[in-house]
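Enquirer: generate a structure from the sequence data that follows.
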Amino acid sequence: MSDIHALIGGMYDDVVRRNPGETEFHQAVREVVESLVPVLERHPEHLDPNAFERICEPERQIIFRVPWQDDEGRWRLNRGFRVEFNSALGPFKGGLRFHPSVYLGIVKFLGFEQVFKNALTGMPLGGGKGGSDFDPKGRSPDEVMRFCQSFMTELYRHIGEYTDVPAGDIGVGGREIGYLFGQYKRITNRHESGVLTGKGLGWGGAVVRTEATGYGAAYFTEEMLLSRGRSMGGQTAVVSGSGNVAIYAIQKLTQMGATVVACSDSDGYVVDERGIDLELVREIKESGRGRISEYADRVSHAHHVSGGSVWDVACTVAIPSATENELDGRAATTLVRNGCIAVAEGANMPSTRDAVKVFTEAGTAFGPGKAANAGGVATSALEMQQNAARDSWTFDRTERRLHEIMRDIHASCFEAAQEYGEPGNLVLGANAVGFLRVADAMNAQGLV
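Expert: Below you'll find the predicted structure:
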């Protein structure tokens, strides 16, 4: 036991030393490595050669400049990234994020999480991530197009349907994917549908892809509740954020019989005890690109809180769907005190280590992002299947397959937690399953 603990500690220290200043990446690695002690005790074949050490090192890290011109004719410069983390199970797969906070540490944290997330789906996908510190907010469509074309002019040489398949993430929606795909097609002279996912339905996209991450988080939450003899009907839910993931999590939770009473954006949160009017949220956020405070201006019985924490609102189900580390130990304590029984991460690593500890010690069902929000990449894989077959599935067929995948992910995590002596610890379960699937493949392929 002590030898493995020492080895684990040494691996983490080495990651920190080799990747200075990348705090989000350090956090993601630490969360995984701390749960692997019982796994490595039972699978010493992964200690030498050390599979986890190799998993923590990306196969390829690409950083490039992205020059573009704004509407006033001024030359602008941003930095682009693509981290191709692990291809043991299949081509690199993961989204592109356009946001001012993007730097190498963020991209590596997201790519590292993606390796495990993609493995959990059971689909033949490796893990990667990319993006830029470009902020599309406030930019005209022409500016966004020029930026995307410049970004793809460099990225195209590193991607392909059998190599690396990007998708969208924060700041990269259908519009951006369209511009990126158009430039890829223009440069390569190939209509390679499988090179990007999240495409428009008229040119290779898949139904349910837009809804998939939010729907998947709701399905995973339902499975957590069912495993404890409860159901979604009658639950009171809070969903942070009001973007794509939050909107479709709210939709599916409502369809399942829960009442979603609050959602948020960067300016604060809105509370509607009668249940959030999803169509109004979509009108404000998707059509008008407005602020969530407008909801309270238009619904007399709702109220908006500027700043503050949406987690102060009492609920039994919580789905953090905004951004990393949005839910800290204090917020977790408030949720538990107010009766929250299930938390599923709709975003990537939105809960701090302190928050996860609070939920674990309180016995609150907790679904880590690599499991709970895997519905997006799972449906991307379904889009890739359809592209390869020149096929198009119905909404019902695709949603049924998504539901099956999320049910299977929960079952594998649940069973692994029991196998390694911590029933109900889905963090351990998810990390164990994801690690073993990737490590087994890496060792089978030699020293890679």
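Enquirer: please make it C-alpha for all contacts and neighbour counts, starting now.
Expert: Noted.
Enquirer: any idea how far the biggest helix by length in the chain is from the middle of the chain?
Expert: Looking across the chain with DSSP state H, the single longest helix is helix 395-419. Centroid separation between helix 395-419 and its chain, computed with C-alpha atoms, centre = their mean, to the nearest Å, is 16 Å.
Enquirer: show me what it is packed up against.
Expert: Here helix 395-419 touches helix 104-121, helix 212-226, helix 369-372, helix 375-389, helix 426-444, going by 3 or more C-alpha pairs under 8 Å, 6 or more residues apart in numbering; DSSP states H and E.
Enquirer: just give the closest residue to residue 62, not the sequence neighbours.
Expert: Take residue 62 and drop its neighbours on the chain: the residue closest to it by C-alpha to C-alpha, 6 or more residues apart in numbering is residue 82, 5.1 Å away.
Enquirer: hang on, the one you found is in a strand, isn't it?
Expert: Yes - assignment of residue 82 by DSSP: H, G, I helix; E, B strand; the rest coil places it within a strand.
Enquirer: one more sequence to fold, the one below, so I can look at both together:
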Amino acid sequence: MFDAVLARNAGETEFHQAVYEVMSSLEPIAGRDDQYAQWSILKRICEPERQIIFRVPWVTDDGEVQINRGFRVEFNSALGPYKGGLRFHPSVNLSIIKFLGFEQTFKNALTGMPIGGGKGGSDFDPKGRSDAEIMRFCQSFMTELYRHIGEYTDVPAGDIGVGGRELGYLFGQYKRITNRWEAGVLTGKGLSWGGSQVRTEATGYGTVFFAQNMLQERGEDFQGKRVVVSGSGNVATYAVEKVHQLGGRVVAVSDSGGYVVDEDGIDVELLKDVKERRRERLSVYAEERGGAVSHTTRGSIWEVACDVALPCATQNELPEEGAKALVDNGVQLVAEGANMPCTPEAVKIFQDAKVLFAPGKASNAGGVATSALEMQQNASRSSWGFDETEAKLEEIMRSIHATCVETAEEYGAPGDYVQGANLAGYLRVADAMVAQGVI
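Expert: The predicted structure is shown next:
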């Protein structure tokens, strides 16, 4: 079956990697649940329901016409409307969007919320562009995308390169074209125009909540733990914040220009100021923090000794060499805050070394879970407070953790979070597909 996926999706290496990881976990249900073979679920689950590719023309401040490529892969709607973020980054291609949509399908299933899986984006690079250029790009992007989305059809959100600014421009153009205030068509919106409390923090907070549950399985918690978090964007920043709230100490974060080591613990407010508000590099954080803080462009953040590692930047950022360095330095737990940040070789090293390892489809599901909470609030024209929403997020992450643990035990792989997450997500989607017939 995997050979058929390779042949049908030639050259899409990231998508192949995501499919292989799930397929490798399905052996325990072979022969045990014949309905899944009977209805050829695996064949259909690997094929997106719809793939949309379109041209995005826009004009720079200098009057030069630029052309980018836009994508939306609506992967699976068995459990609800397609749900998944938009990524604006030069690396974006069909393989990456398909892998993200495939992962999103099972991640969303694990939340227990009525949402299917999808993903989208563009190879547009917002870095260095003016607000006016980003607005024009977003308006052009939405001029095509709007016809494919809706609160009962497909609900995009943000991802890498798509934050509150971009979502505002996208939502404004959708409203302009459709002449409707349809708050539920996008999530991650600003609080003053239909957004939810905790959505900004949700992916980072959720990753740490999941890791906390993993530690508690061993009778431990974050108190006194030394932590390394890769990245310094939204997910990483709020993972740092929550680790500190739970008594841990994050000593290193990174960006594409290197990483900083701050033995006193990363100053979250300074990090937010440098990265979110001023959009500067981490070298500026090191300069302004002063003291014994070091910034380096050499080596890898994974060479920094820690008890807990949270890769929160991008796919395949933690390779085999990084995993070996972490294990050699005594890491106890790795939880993915990004989508598929660990290579297969790295995952095997962690598992062979008996390091607790959580795959992103489980540990970083807090973002989409809170997006689903935002959809609930939009549908009921209501708004919840921060503490209430955070409590709901924490409970969802606790439930996902319990589901992974219970499923792994049921299928003979106790303590294997990869097996538990993949099987639980797959079975929820497969059950719905069987119920709805061959479509």
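Enquirer: TM-score of the superposition?
Expert: Once superposed, the chains reach a TM-score of 0.99 (TM-score structural alignment, normalised by the length of structure 2), with 438 aligned residues with a C-alpha RMSD of 0.7 Å.
Enquirer: sorry, back to before: which one in structure 2 is aligned with the residue nearest to residue 62 of structure 1?
Expert: Counting by TM-score structural alignment, residue 82 of structure 1 lines up with residue 72 in structure 2.
Enquirer: ok so, going back, residues near the residue nearest to residue 62 of structure 1, how many?
Expert: Other residues near residue 82 of structure 1 come to 27 when the count uses other C-alpha atoms under 10 Å.
Enquirer: same question, the one 3 residues further on
Expert: Counted with other C-alpha under 10 Å, residues neighbouring residue 85 of structure 1 total 28.
Enquirer: tell me the contacts of the residue nearest the centre of structure 1?
Expert: Residue closest to the mean C-alpha point of structure 1, counted by C-alpha atoms, centre = their mean, is residue 348 at 4.3 Å. When contacts are counted by C-alpha atoms under 8 Å, 6 or more residues apart in numbering, residue 348 of structure 1 touches 110, 113, 323, 324, 369, 370, 373.
Enquirer: nearest to residue 210 of structure 1 among the residues you listed?
Expert: Nearest to residue 210 of structure 1 among these: residue 373, at 12.9 Å, using C-alpha to C-alpha.
Enquirer: what number of residues lie near the closest one?
Expert: Neighbour tally, residue 373 of structure 1, other C-alpha under 10 Å: 29.
Enquirer: isn't it right next to residue 349, touching?
Expert: No - using C-alpha atoms under 8 Å, residue 373 of structure 1 is not in contact with residue 349; the gap is 10.2 Å.
Enquirer: quick one on the thing from earlier: among the helices and strands packed on helix 395-419 of structure 1, which comes closest to residue 179 of structure 1?
Expert: helix 375-389 (18.3 Å).
Enquirer: where along structure 1 do the strands fall?
Expert: 60-69, 75-86, 92-98, 127-132, 164-167, 236-239, 259-265, 268-271, 303-306, 317-319, 342-344, 365-367 (DSSP state E).
Enquirer: so which of those is nearest residue 383 of structure 1?
Expert: Going by C-alpha to C-alpha, the one of the strands of structure 1 nearest residue 383 of structure 1 is strand 164-167, 11.0 Å.
Enquirer: how far off centre is that closest one?
Expert: How far strand 164-167 of structure 1 lies from its chain's middle: 14 Å, per C-alpha atoms, centre = their mean.
Enquirer: read off where that strand ends up in structure 2.
Expert: Against structure 2, strand 164-167 of structure 1 falls on residues 154-157 (TM-score structural alignment).
Enquirer: over to stretch 415-430 of structure 1?
Expert: Residue span in structure 2 matched to stretch 415-430 of structure 1, by TM-score structural alignment: 406-421.
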